[in-house]
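[1] Please find the sequence and the predicted model below.
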Amino acid sequence: MTTPTRPRMTGIGRVLVIVYAIMALAATGRSFVQIVREFDDAPLAYSLSALAAVVYIVATLALVFAGSRGWYLVAWIAITFEMLGVIVVGTLSLVWPELFGHPTVWSWFGMGYVFIPLVLPFFGMWWLVAHNPADRPVLAAA
């Protein structure tokens, strides 16, 4: 009896995971420095940066393991939350700038990160739609 193996991630999926991992590292580093140095100056903004870091870490892991249905669902949740976070925080940072004393990862729709936070969730969702594990045939044991 053989166990079916998870297909290896290649191509655009691998690039997507690398970009998510870079965003996870960048957001984690940024939020750590902000919280350690000057949390009292802008607790909301720096807490949102830390939340963004957690979301990027979860999304990275979920995309790596998205071949299983459980991780696939986690990827959808994380990427949807990311998209909503970027849109809400980005909008609020434009219409109510005094709410954020300092920029976050998602402020101004990710302008500090070359707008990657704005476009990344759309690529992530596209990839998830194209690679739904429910669409793959189940390999029978030989």
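    Yes, it's here.
[2] Every contact and neighbour count from this point should use C-alpha atoms.
    Fine.
[3] which is the next helix or strand following the helix or strand harbouring V58?
    Assigned by DSSP states H and E, V58 belongs to helix 43-64. Next along the chain after helix 43-64, taking DSSP H and E as the criterion, comes helix 69-95.
[4] And the contacts of the next helix or strand after that following helix?
    Counting by DSSP H and E, the next helix or strand C-terminal to helix 69-95 is helix 116-130. Helix 116-130 has contacts (CA atoms under 8 Å, 6 or more residues apart in numbering) with 13, 16, 72, 75-76, 79-80, 82-83, 86-87, 105-106, 109-110.
[5] Which one of those sits in the busiest neighbourhood?
    V105 (31 neighbours; other CA atoms under 10 Å).
[6] what residues are up against it?
    Contacts of V105 by CA under 8 Å, 6+ apart are 27, 48-49, 52, 112-113, 117.
[7] can you redo the residues you listed as a markdown table with neighbour count and distance to F123?
    Listed next are the contacts of V105 as a markdown table, based on neighbours: other CA atoms under 10 Å; distance: CA to CA, whole Å:
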| residue | neighbour count | distance to F123 |
| --- | --- | --- |
| A27 | 25 | 19 |
| L48 | 20 | 22 |
| S49 | 25 | 21 |
| A52 | 25 | 17 |
| G112 | 14 | 19 |
| Y113 | 16 | 16 |
| P117 | 25 | 11 |
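[8] Put this next to the first one:
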Amino acid sequence: MSSDNPDRSLASGPGRLIALVYTVFAVSAGARALFQVGTKFTEAPLSYTLSTIAAAVYIVAAVAIVRGRRTTAQIAVGIELAGVLAVGALSYAVPSLFPEASVWSHFGSGYAFVPLLLPIGGAIYLAQVRRRRSLYNSETACGGGAASVS
């Protein structure tokens, strides 16, 4: 990969903000989940396990964006979106499964719905990066260089 390849700059511009939010959520959800697993796991094992999984997914997404690993970031964002949609719906349909909330319960309402909005924003951003990469590849294949790629 050349130094001006768009994949190398996933963490620039909006990607920097997305990576920062993922990092903040990884730390906050992870610290809360570790405390809950360590002190009261038997009260709500599903909720606390799901929060731990969410924190791990946030870490993977943040690291992938910072390191320019677009495919890994897309997978993490996809897992997160599937998780928040499935757990969000299940927490309304069968509330007895969630005596305590997880990060993804009620579509992330305990976190101002950021767990729902973040993967949507991340997916949109990564799709734009993919389009830029396609443009970059087609321009370099035609001899146009990367001068027009910002």
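    Nice, thanks for sending it over. Just so it is clear, the structure is predicted and the values come from calculations on it, not from any experiment.
[9] Just give the TM-score of the two.
    Overlay of the two chains. TM-score (TM-score structural alignment, normalised by the length of the first structure): 0.87; 134 aligned residues with a CA RMSD of 1.9 Å.
[10] could you list every residue that touches the residue nearest in space to the middle of the second structure?
    Closest to where the C-alpha atoms of the second structure average out (CA atoms, centre = their mean) is V77, at 4.1 Å. Counting by CA under 8 Å, 6+ apart, V77 of the second structure makes contact with 57, 61, 119, 122-123.
[11] that older thread, can you check what angle separates the helix holding V58 of the first structure from helix 116-130?
    Counting by axes from the mean of the first three to the mean of the last three CA atoms, to 10 degrees, helix 43-64 of the first structure points 30 degrees away from the direction of helix 116-130.
[12] so what corresponds to the residue nearest to the centre of the second structure in the first structure?
    In the first structure, V77 of the second structure lines up with I79, judged by TM-score structural alignment.
[13] A31 of the second structure: neighbouring residues, count only.
    With other CA under 10 Å as criterion, A31 of the second structure counts 15.
[14] Map it across to the first structure for me.
    Match for A31 of the second structure (TM-score structural alignment): G29.
[15] any idea how far its match is from L99 of the first structure?
    According to CA to CA, to the nearest Å, G29 of the first structure stands 22 Å off from L99 of the first structure.
[16] number of nearby residues for the counterpart of D41 of the first structure in the second structure?
    Counting by TM-score structural alignment, D41 of the first structure corresponds to E43 in the second structure. With neighbours defined by other CA under 10 Å, the count for E43 of the second structure comes to 14.
[17] The one 5 residues further on too?
    Here the neighbour count serves as a burial measure; for Y48 of the second structure (other CA under 10 Å) it reads 27.
[18] same deal with A62 of the second structure?
    Quick note: A62 of the second structure (other CA under 10 Å) scores 28 neighbours.
[19] Please report how far it lies from H106 of the second structure.
    23 Å.
[20] counterpart of V87 of the second structure in the first structure?
    Using TM-score structural alignment, V87 of the second structure lines up with V89 in the first structure.
[21] Would you mind confirming that that match makes contact with P103?
    No: V89 of the first structure is not in contact with P103 according to CA atoms under 8 Å; the separation is 10.1 Å.
[22] For the two, indicate the residue with more neighbours.
    Legend: neighbour count by other CA under 10 Å for V89 of the first structure and P103, higher for V89 (22 against 18).
[23] residues in contact with the more buried one?
    So V89 of the first structure contacts 106-109 (CA under 8 Å, 6+ apart).
[24] With distance to V36 of the first structure added, can I get the residues you listed in TSV?
    Converted to TSV, the contacts of V89 of the first structure look like this (distance: CA to CA, whole Å):
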residue	distance to V36 of the first structure
W106	19
S107	20
W108	23
F109	24
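[25] ok, these vs L139 of the first structure, which is closest?
    W106 (41.8 Å; CA to CA).
[26] I'd say the closest one and L92 touch.
    No: the criterion here is CA under 8 Å, and W106 of the first structure misses it with L92 at 10.2 Å.
[27] Quick check: closest non-adjacent residue to L81 of the second structure.
    P119 (5.5 Å; CA to CA, 6 or more residues apart in numbering).
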